[in-house]
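Q: Sequence plus predicted model, see below.
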Amino acid sequence: MEMAEGEGTTEEKYDVDIATTASSLGGSGAFHIINDIVGFVLYMHQQIPSVLQDMSLDFDGLQTEFMDLEAHLTQPDVKPLARRKLVSRKREVKHEIKKLQKLMSSISSLRSALQLMIREAPDIQRVVLILGGSPLRPQKAYELLFTHSDNVLNFESDFSKSKATEALSKKTIRALISTGAGSTSCPGPMRLFILVHAPPSLNLPQHFIPKRDFRYNRKFVPLKLRFKCRAQDEAANSPLNSGTNDLIWFQCRHVIKGLAFQQPVFHRSRKMIFKIEDVTVYFPYENIYPEQYEYMVELKRALDAKGHCLLEMPTGTGKTIALLSLITSYRLSRPDSPMKLVYCTRTVHEMEKTLGELKLLHEYQVCHLGAQAKILAIGLSSRKNLCVNPQVLAAENRDSVDAACRKRTASWVRALSAENPNVELCDYFENYEKAAENALLPPGVYTLEDLRAFGKNRGWCPYFLARHMVQFANVIVYSYQYLLDPKVAGIISKELQKESVVVFDEAHNIDNVCIEALSVSVRRVTLEGANRNLNKIRQEIDRFKATDAGRLRAEYNRLVEGLALRGDLSGTDQWLANPALPHDILKEAVPGNIRRAEHFVHVLRRLLQYLGVRLDTENVEKESPVSFVSSLNSQAGIEQKTLKFCYDRLQSLMLTLEITDTDEFLPIQTVCDFATLVGTYARGFSIIIEPYDERMPNIPDPILQLSCHDASLAIKPVFDRFQSVVITSGTLSPIDLYPRLLSFNPVVSRSFKMSMTRDCICPMVLTRGSDQLPISTKFDMRSDPGVVRNYGKLLVEMVSIVPDGVVCFFVSYSYMDGIIATWNETGILTEIMQHKLVFFETQDVVETTLALDNYRRACDSGRGAVFFSVARGKVAEGIDFDRHYGRLVIMFGVPFQYTLSKILLARLEYLRDTFQIKEGDFLTFDALRQAAQCVGRVIRSKADYGMMIFADKRYSRHDKRSKLPGWILSHLRDAHLNLSTDMAIHIAREFLRKMAQPYDKAGTNTMGRKTLLTQEDLEKMAETGAQDMVY
């Protein structure tokens, strides 16, 4: 294309026509549209860090951080390492401030020049924005054409932005996005040039240079936009007939140099795009494992069938990216479908990892497809993880943070602040409320850190913004509780569409999560706290009777009419939803005996007295909910229907009394949880009262437990509500037991093997020590001095030959404490520490986190370390020991549950009677899935390697060993069974020597099949329909 003086003699085509109802766009309107498009071009091509409106906020944020860093550095108690980090960050921030200051100055100069030009030539008709190294060689170009009426010629304005102009500007940006503008980033920092078609008489030499012969490459076609005003005679207003020969091009002297904030640009040829039947799958890596491809095929079958599935995928084989690639690509292939991905993880760490993978995938899809591939994906967590208010974050724990937030955001607190300016509010929440419907997240993938940064920059509350965006997001990543716990799901997830695809990742313990969501424990300390809560509630009722009796009367009338309460609440006033499942909640008026506040308090008093009497026992008691409710009715006069409404009635009363200290009222909430659940469910539950812990019988600690035995109760609403639920993990064996535990029929149930070019996993079953004595953690053997000594000698021998990190898992905290104390007394621990440092997991999260950090530092420095941990603990469930952090994992014993637990025995009885699952089968299944989860921590990729020692003679039995996942059993050779310590050491030496040899990552396995597939391999498979390339 050529642009030169005298152009416009032929009719031109425009990519986008944007009409406005105004009779004239005006010079002010043209200025604001140009300004907004400049911001769009710079931001969408990633040349500036944020939209123009927010750059001042970014600048202020950097200045604030710089001052905070200076203040920290003046403190005398800053340690040298922390000081170096602060100085380094201060230097970076100072550099960012200078760059942003220069950028903002260039933009300000450009705006001033445009305003001066428009004052002289208000009927501006053509503007060209060029992004590139020079105007002659553009990377991107946008040509704007404006039509005006005659009345614009006498233009005088302060350049204020009218509502009509703002609406037109938004319409323009939407039109640009729909055409794919800005869908790809430019390679590195670019310059933005602006050229204007204006009369030759324009005299602004400090701001514009005449370019009479301006032209650029004919092959380059810009994106053209035409703005059409409502005019009497379009022909008269057309630039083609309005003397364009009298106009020449002027280039603005103020050039904006971008800072290149883009992410790494994908090379299209180096990533994978392939077809699975009718779905084009975008995979952001150069190769794909055969098991990943098979996983996608099975997952697509489940999505096509609109059913649920169970998929077991070995650890370290890219399960997450395979799942995300298939589901997002499936959604792209059906643009009219309202499909939403709801991805549930167990920990915040896993949530962040998932969003990081999704961010990489999203960038790749946008690179290929442009704007149509853009999605909104958010992570959602508690206030403690999303809050940016330092005063709220200063609270001790999650419940305290929730209460501190509520004290600043509750509707009655905000109403009171209008009368009393001393009432403390949250500025972030107030700014979010002021933004109203404009408080939206632009498309993108947002981790928790991204949400906090966005909230700080905009001055909005990230927590309430994320909750608001759940209804608009295409992908939501949050914890299991947001779907399985009725108290949380009733608030957060109640509006999700049926077409959503729900994924439970690392779901080997999903039955336990379901049971915990519907179980409640009450101790004496709970009852004491609940009594204090009732005393305070009674005081508040008396105060309101004296000062605002109308609120209590209004609440009574509402309860008489049976109005639903929760649907009318703002997000800040909602506490937690009803603990019963949605279809079990009564849709009727509250019973008359608890409508009045004082009557309800009296009912709760009687309930607390009854529970106190039941806890005062010396014998273990077990009964069904029906029997318990019958006894409660006869002795305390509380009916079943009254119990069902306890939780809702408590919530209503606390809202009426305007109570914000929710953390202080947790005891009475727990009691009302118990009452509602015991009054709602007759089957699948037991009430168990224990006067003391059987492991410490001399310490009185009575506890009353409402224990749920049926995991299918909590997950049934999820299966019924959503068309596809995916349960996936690396340890689901035996996979046929989960459908029975959760009462569902999967359309796909599949366990995948791991394809390898080398045996990077070396599992061993150790049954004897060096002295040939059997080893086991069976109750009658675990304290045997010979067993303790042999376990210690095994570890001493292994740490002397295994480099870097060694991880040990014990069956319980008490057993770990006891055996390490014995090792310390006998000198074994000293021998271990001669080779490696020793770190421990404790029940304190902070201590464990510090221990893990120092463990990694010891491995990084080459000193090596041993980490002692516990099966079913935090480390076993969520921490990866990949690469040199875990070259060996030892599972000391079989991690059976405490088999004398009354709750466990009641559950086993229920499983036997209801699902015909034998007690021994379930106990073995549960123990082996925990053991597999522990040893799987050391293998996180196929390039990794590690050894696994199952140190207990019971692992040699086939009925136990067969419950391990197939990807472990396939590497467990007969020669590695029934080993002694000496034999295990020999095998370990050979394995480590073998792993030190170079190997072909893209080679074939022992059967001659490829372990890494290329784009060509997949295309060949699609053509021939053959699957023989896949393992």
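A: Perfect, I can see it now. Quantities reported herein were computed from a predicted structural model and do not represent experimental measurements.
Q: Going by C-alpha atoms from here, please, whenever you check contacts or count neighbours.
A: Noted.
Q: mind checking the end-to-end distance for stretch 1007-1014?
A: Chord length of stretch 1007-1014, first to last residue, is 19 Å (C-alpha to C-alpha, to the nearest Å).
Q: another structure for you, compare them:
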Amino acid sequence: MKFYIDDLPVLFPYGRIYPEQYAYMCDLKRTLEAGGHCVLEMPSGTGKTISLLSLIVAYQRHYPENRKLIYCSRTMSEIEKALAELKRLMKYRAEQLGYEEEFRGLGLTSRKNLCLHPSVKREKSGAVVDARCRSLTAGFVREKKERGEEVEVCVYHDNLDLLEPHNLLPPGVFTLDNLIQYGEAHKQCPYFSARRMMTYCNVIIYSYHYLLDPKIAERVSKELSKDCIVVFDEAHNIDNVCIESLSIDLTEDSLRKATRGATNLERKISEMKASDEQKLQDEYQKLVEGLREADEARAEDAFMANPTLPDDLLKEAVPGNIRRAEHFAAFLKRFIEYLKTRMKVLFVIQESPETFLHHLKDLTFIERKPLRFCAERLTSLVRTLELTNIEDYQPLQEVATFATLVATYEKGFMLILEPFETEQAQIPNPILHFACLDAAIAIKPVFERFSSVIITSGTISPLDMYPKMLNFSTVLQESYPMSLTRKSFLPMIVTRGSDQQPITSSFQHRADPGVVRNYGALLYEFAKITPDGLVVFFPSYLYMEMIISMWQGMGILDQIWPYKLLLVETPDAQETSLALETYRTACETGKGAILLCVARGKVSEGIDFDHQYGRTVLCMGAPFQYTESRILKARLEFLRENYMIREQDFLSFDAMRHAAQCLGRVLRGKDDYGVMVLADRRFQRKKNQLPRWIASEISEDALSTDAAVGLSKKFFRTIAQPLGPGQTLPDGTTKGKDSWNLKELESFQREQRAHRGEGDVGRLDATMHDYMHSAVNRADGDDGAGDEDEFGADGIDDADLMDAQMSL
């Protein structure tokens, strides 16, 4: 359909549009016009991606600035989905307009996923693929080939140099499969084709790390212009991505390998001195003159990019004491030996980067400044020595990254040296964490550089926490309700077992046999009544293993087997993949299965359990983080002191966003249905921190197991009955309207304009929300009771409200 938002013509590739999609598009347009940032929460399964792409592509085509869209998502599957939606949208636009627009949309992923080289693509490790790729495509390898030397090169990469830089790919939308197919057909590298074409694209879809991790962003995203529109989709975990991009861990094993790497460097330097000393002299001269190695012509084959943010790069020459290659190799070895001596302690050390640098200087006389240049100097040396087997130098690269980071940053970072893996361990296995505590540091250049940044997800409540943690201001924050034809999901909170004993996964009660038995009884009862798939989430692997073991001893698993197959997620990716495959097969061909997972694991973050794959989701306990973690304690202290976020507020927020993410896995569209069970008494106090579209549907928040099972039976019985427009089921459910055709949308817009003409601008959004609330009410078959009234009182009638006011 084609409709207008103010003066903007929008082509939407479906015949009907959800009210929340239209509201989402209106708010996106307001954000783009205001030139600021926003946080938007759109319910799961309501077409968030296509709404966003339709509005922004329409905006690009209508306004002469033609701002580029950078769409960032978390997983490969989400990137593939976004590219497929974009392809569908552009096909629809071509059909409606009668011509193909000059438009390029590209996805970018790692070399491992796009490589065509016969021997390199067989490698299983991404790091090895990257290293082997660089050894075939580096500038010095091509120079040797041109001189007639016998060296192996990548023909797919070399063919790109024969093409015009702006025309490596024709106009159109290329999914990752399309890129590979085009590369195979034209014998050109898909990975470098996509990277080099980014400047000429209208839409780029890739992972968060390409924008947030300075080691990657320096190579891939630095050419992007300031007027780009940046979208972080599925952004509920964006703060963790920011922190991980500036954190690094070192172990004794990695230091041993780094020492070997530094020794190999010294040997290679000696060999080059004997065979071609002029190259080392040339490099030295460049460093004296302050010529940066990060020049664009050679950025593609750089061994490593600088791990610091662009504004923190030193714009000056490399210090004299590490300019000579042999001096730098000796410098690295001395620094590694210092780190090894620090690892020998048998107690925990926690210190700031400044304290660490003081101690380092006192013992070794190593100054801060040469440390800051370690990453850059190592990249230069690896290139000068023309090293090809660079995967052997990966541990040395980690040490250089650590050196550069620790010497660059002071505030918002902490060094923590833990001599033992666990509190109970007897044999030392030390690990040195350089932990970033401030998520705002990594994302700050993004907010400063790009005029509009949109942070969006299906589960991003409470909205105001993200601007606080990431230290930015918004022009808009909005959470949309979900309009439904009928109540298609049933969220509930179970606080008691059938014996009325409270259930919780809190540390004091988690091993209580009564609590464990009640959790087992809850699973058994839902296994009996749930059709097809049942997904269960636990707070941690440790707790899941403990509770499964206790259920086995109590005979609960033997009771469940006749009803469902039981499968378990493990930390091993291959085992989990096999378990998922078996689970899906059981849901398709058998009586269904139960998948036991972890709330912060891969399944909770990246796997959708749509339709028969997830008819019930059980959260067995609130997924709070392990509060004894020293890194978490340091971060909590930092948040309290710098952003006024209390420890308990952050922990609750973090637990509830992961719980909401688990619940959202089973509802992947408006034609989907499922039961959502939060089984822990602590959820009762924190339900307001759930996304609005889930929290508004929770009518019961203190159920026993029996009551929850009874409500679920009724729900499954009701949802199984077909319902036509205007029909009413025995329980009072009627079929409402959850979408508009073009005529209905235009009618709604006329109503909006009438309110606008009356000067009631605030009423514009209220009209939308009133409609959507009424759609939900029609779906529930209620009369509006329990909705928020004009005083903001949820479920309080007028008499109660008057009594409360009198008592005040």
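A: Sure, I can see it. Being a predicted model, the structure only gives us computed values, none of them experimental.
Q: counterpart of F447 of structure 2 in structure 1?
A: Aligned counterpart of F447 of structure 2 in structure 1: F719 (TM-score structural alignment).
Q: Nearest residue to its match in space, ignoring adjacent ones along the chain?
A: Nearest non-adjacent residue to F719 of structure 1, counting by C-alpha to C-alpha, 6 or more residues apart in numbering: V725, 6.6 Å away.
Q: Now for the one you found, how many residues are close by?
A: 24 (other C-alpha atoms under 10 Å).
Q: And it, which helix or strand is it part of?
A: Secondary structure from DSSP states H and E places V725 of structure 1 in strand 724-729.
Q: Would you mind confirming that the residue nearest to F719 of structure 1 is in contact with K716?
A: No. Counting by C-alpha atoms under 8 Å, V725 of structure 1 sits too far from K716 to count as a contact (11.0 Å).
Q: picking up where we left off before, in contact with the residue nearest to F719 of structure 1, which residues are there?
A: 307-309, 501-504, 718-719 (C-alpha atoms under 8 Å, 6 or more residues apart in numbering).
Q: what's the farthest-apart pair in those?
A: G307 and F504 (14.5 Å; C-alpha to C-alpha).
Q: corresponding residue for I276 of structure 1 in structure 2?
A: By TM-score structural alignment, I276 of structure 1 lines up with I5.
Q: Also F950 of structure 1?
A: That one, F950 of structure 1, aligns with L678 by TM-score structural alignment.
Q: sec struct for that match, please.
A: strand (DSSP: H, G, I helix; E, B strand; the rest coil).
Q: Next, work out how far apart it and W693 of structure 2 are.
A: Taken as C-alpha to C-alpha, the span from L678 of structure 2 to W693 of structure 2 is 15 Å.
Q: When these two are compared, which one has more neighbours?
A: L678 (26 against 19).
Q: Next, count neighbours for E150 of structure 2.
A: For E150 of structure 2, using other C-alpha under 10 Å, the count is 10.
Q: An error on my part: the question was meant for D771 of structure 1.
A: D771 of structure 1: 11 neighbours (other C-alpha under 10 Å).
Q: Helix, strand or coil: sort out it for me.
A: D771 of structure 1 - assigned by three-state DSSP - is coil.
Q: what lines up against it once you look at structure 2?
A: By TM-score structural alignment, D771 of structure 1 lines up with D499 in structure 2.
Q: Can you tell me how far the residue in structure 2 sticking out farthest from the centre is from P722 of structure 2?
A: Relative to the centre of structure 2, and counting by C-alpha atoms, centre = their mean, the farthest-placed residue is A274 at 49.7 Å. Per C-alpha to C-alpha, A274 of structure 2 is found 84 Å from P722 of structure 2.
Q: Next: Q749 of structure 2.
A: 32 Å.
Q: between those two, who's got more neighbours?
A: Q749 (19 against 8).
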